[in-house]
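> mind looking at a prediction? Sequence and model below.
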Amino acid sequence: MPRSVFNAISLCLGLALSLSSRAGEVQVAVAANFTAPMQALAKQFEQAAGHRVVASFGATGQLYAQVRHGAPFELFFSADASTPQKLEQEGLAVAGSRFTYAIGSLVLWSAREGYLDGTDAVLRAGRFRHLAIADPQTAPYGQAAVQTLQQLGLSDALQGKLVVGQSIGKALHFVSTGNAELGFVALSQVYRDGQLSSGSAWRVPAELHDPIRQDALMLKRGRDNPVAAALVEYLQGAQAAAIIQSYGYQLATGH
């Protein structure tokens, strides 16, 4: 949300929150790739503000369908920019509330140490049984994986090896459990504080797929909830930025 909008909101917000000693809550829909960062952000927000964040995680397309069918979400954190734009156009969001909260990175990851050498060599060799990706129809990271394979000229050769998960979280599960030797996942799922948490990886060059610009917005259900506005304002601050970057995301220019 543009800073000017929140400058106006914050005046009313401070009064509203100061008048109430009861903890409030906000219902948020969050793209699966942002699960760990949101959990960390929610914990910090709850400790600082005393309010509860109730988060539901899933593929962007699935969450969008739930919003369309009346799910009680107040904020929507997408894995792309087009879905929030669509929600605005359909009148389901607060006008002018959309903002870019993170820019994601795609990584080819294996749970096995040393399996990947930081390049696409293993992918090109094709000597594996299964390659996990998220469903490109509902998950932007899955779409980015498909685009990467197309740019590398490997789509046809690897088509029969693909294992498709409903979300990027499911794709990660396939690889972490050994049901797939490797898979395309979000960097944030396997990265923290400048290094891989486990396994081995190849960080996919950004030019191999469309930018993964992740936008959020306030849904109509959240416009009268001061806790929803407070969470968005917190997410645009320095403390939140540090947490988001620690998971390998970039921030939008001018953040």
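Right, received. Where do you want to start? Numbering: from 1, shown residues only.

> all contacts plus neighbour counts: C-alpha atoms, from now on.
Fine.

> what's next to the helix or strand that F45 is a member of, contact-wise?
F45 is part of helix 35-49, with elements assigned from DSSP states H and E. Contact partners of helix 35-49, identified using CA atoms under 8 Å, 6 or more residues apart in numbering, comprise 30, 51-53, 57, 188-189, 231, 234-235, 240, 243-244, 247.

> next one: that helix to chain centre, how far?
With CA atoms, centre = their mean, to the nearest Å as the basis, helix 35-49 stands 15 Å off its chain's centre.

> alongside the first one, take a look at this:
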Amino acid sequence: MRRCGHQVNRLINPRLITLCLTALLLFTSVTSWANSRIQVAVSPEFEQPIRALLQEYRQQQPSTITEVLVIPTKDFRNNLRSGTQNEVAFYIGFTLKEGLKLVQRGNADEVRQFVDGQLALWAPQESARDLDVLLLQDRLITLPDPTVSPYGQAALEALNAAGLKSRLSKRLVEAPTLKDNALFIRLGDVGAGFFNYRELLSMQVAPARDVLRIPQRMYQPIHYSMILLNQSNRDRAVQRLVRYLTSEDARPALLQAGYL
């Protein structure tokens, strides 16, 4: 019995236990270091293309784990002011102008231009080739509120460039929301409407033959930005991901999603 007890004591030698625990902690530390976790936030319109790109990136960088938060720009702006987004590496969804303001106010570390939005006209059953199609009818034309939406302002600029703004001014009405804009057209309450092309695509309500993408030369570019937060611009894993999302490799997916 004494001999057996002596062997048991040797098996549970405190020094051996200490060595095992040290090795376990070291392994856990190395594993944590090798796998980078990056929290990304996007506005709803960017969710689908960014998720697709991150899935492709994970195949190239298996050690990088990304978490996507979908937060409207208004809510994210409020979160920044209250300091409740301490783990987000970067956010995609603000216009470049808005992003620059956030950096100036100290709410973000850095801003980078990401993609450009496209203005589109949905004119059902008109197979529009240019904005002159609006002269073929005498019905109302909807557009987003120009005071809050860059697409509403772009619509006015495009009409002005086409020499149609004054001729159509009495028929222009502001749609409260994107969904309202689409609903008015589907119900036949209005004859045509201006949209963010990306969001019009995502709703899948307008046949391609009825959608006219307005040439960008007819309105001021709508630049979207990527804002870097929480000193993430110093993180190598974040830098690699940002380089990928802004590289030519990511362009096809963004073009397909309706951006320029």
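Right, received. Where do you want to start? Just so it is clear, the structure is predicted and the values come from calculations on it, not from any experiment.

> and the next helix or strand past the helix holding F45 of structure 1?
strand 52-58.

> flag every buried residue along that following strand.
R52, V53, A55, F57, G58 (16 or more other CA atoms under 10 Å).

> against which helices or strands is it packed?
Using 3 or more CA pairs under 8 Å, 6 or more residues apart in numbering; DSSP states H and E as the contact test, the elements touching strand 52-58 of structure 1 are strand 25-31, helix 35-49.

> and the contacts of it?
In contact with strand 52-58 of structure 1 (CA under 8 Å, 6+ apart) are residues 23-32, 35, 42, 46, 63, 167, 169.

> and the two most separated of the residues you listed?
Greatest spacing in the contacts of strand 52-58 of structure 1, by CA to CA: A23 and S167 (32.1 Å).

> I'd like to know how far Y57 of structure 2 sits from A250 of structure 2.
Using CA to CA, to the nearest Å, Y57 of structure 2 is found at 10 Å from A250 of structure 2.

> centre-most residue in structure 2?
Taking CA atoms, centre = their mean, the centroid of structure 2 lies closest to F46, which sits 3.0 Å from it.

> tell me the buried residues in stretch 135-147 of structure 1?
Quick answer for stretch 135-147 of structure 1 (16+ other CA under 10 Å): D135, P136, T138, A139, P140, Y141, G142, Q143, A144, A145, V146, Q147.

> and what of stretch 129-137 of structure 2?
Buried-residue list, stretch 129-137 of structure 2, by 16+ other CA under 10 Å: L131, L134.

> where exactly do the strands run in the stretch 151-260 of structure 2?
172-175, 192-196, 211-213, 222-228 (DSSP state E, counting those that start in this stretch).

> so which residues of the stretch 51-200 of structure 1 form helices?
Along the stretch 51-200 of structure 1, the stretches classed as helices by DSSP state H, counting those that start in this stretch are 60-68, 82-89, 121-125, 140-152, 155-158, 168-176, 187-190.

> and those helices: which comes nearest L11 of structure 1?
helix 82-89 (25.0 Å).

> mind listing what's buried along stretch 180-188 of structure 2?
Buried, per 16+ other CA under 10 Å, within stretch 180-188 of structure 2: N181, A182, F184, I185.

> pick the most buried one from the strands of the stretch 151-260 of structure 2.
Counting by mean count of other CA atoms under 10 Å, strand 192-196 has the highest mean neighbour count of these, with a mean of 27.

> what is that strand packed up against?
Packed next to strand 192-196 of structure 2, using 3+ CA pairs under 8 Å, 6+ apart, are strand 119-122, strand 141-144, helix 150-161, helix 178-186.

> quick one: it to structure 1 mean distance?
By mean CA distance after the TM-score superposition for structure 1, the fitted strand 192-196 of structure 2 averages 2.1 Å away from its aligned residues in structure 1.

> next, the distance between the ends of stretch 215-235 of structure 1.
12 Å.
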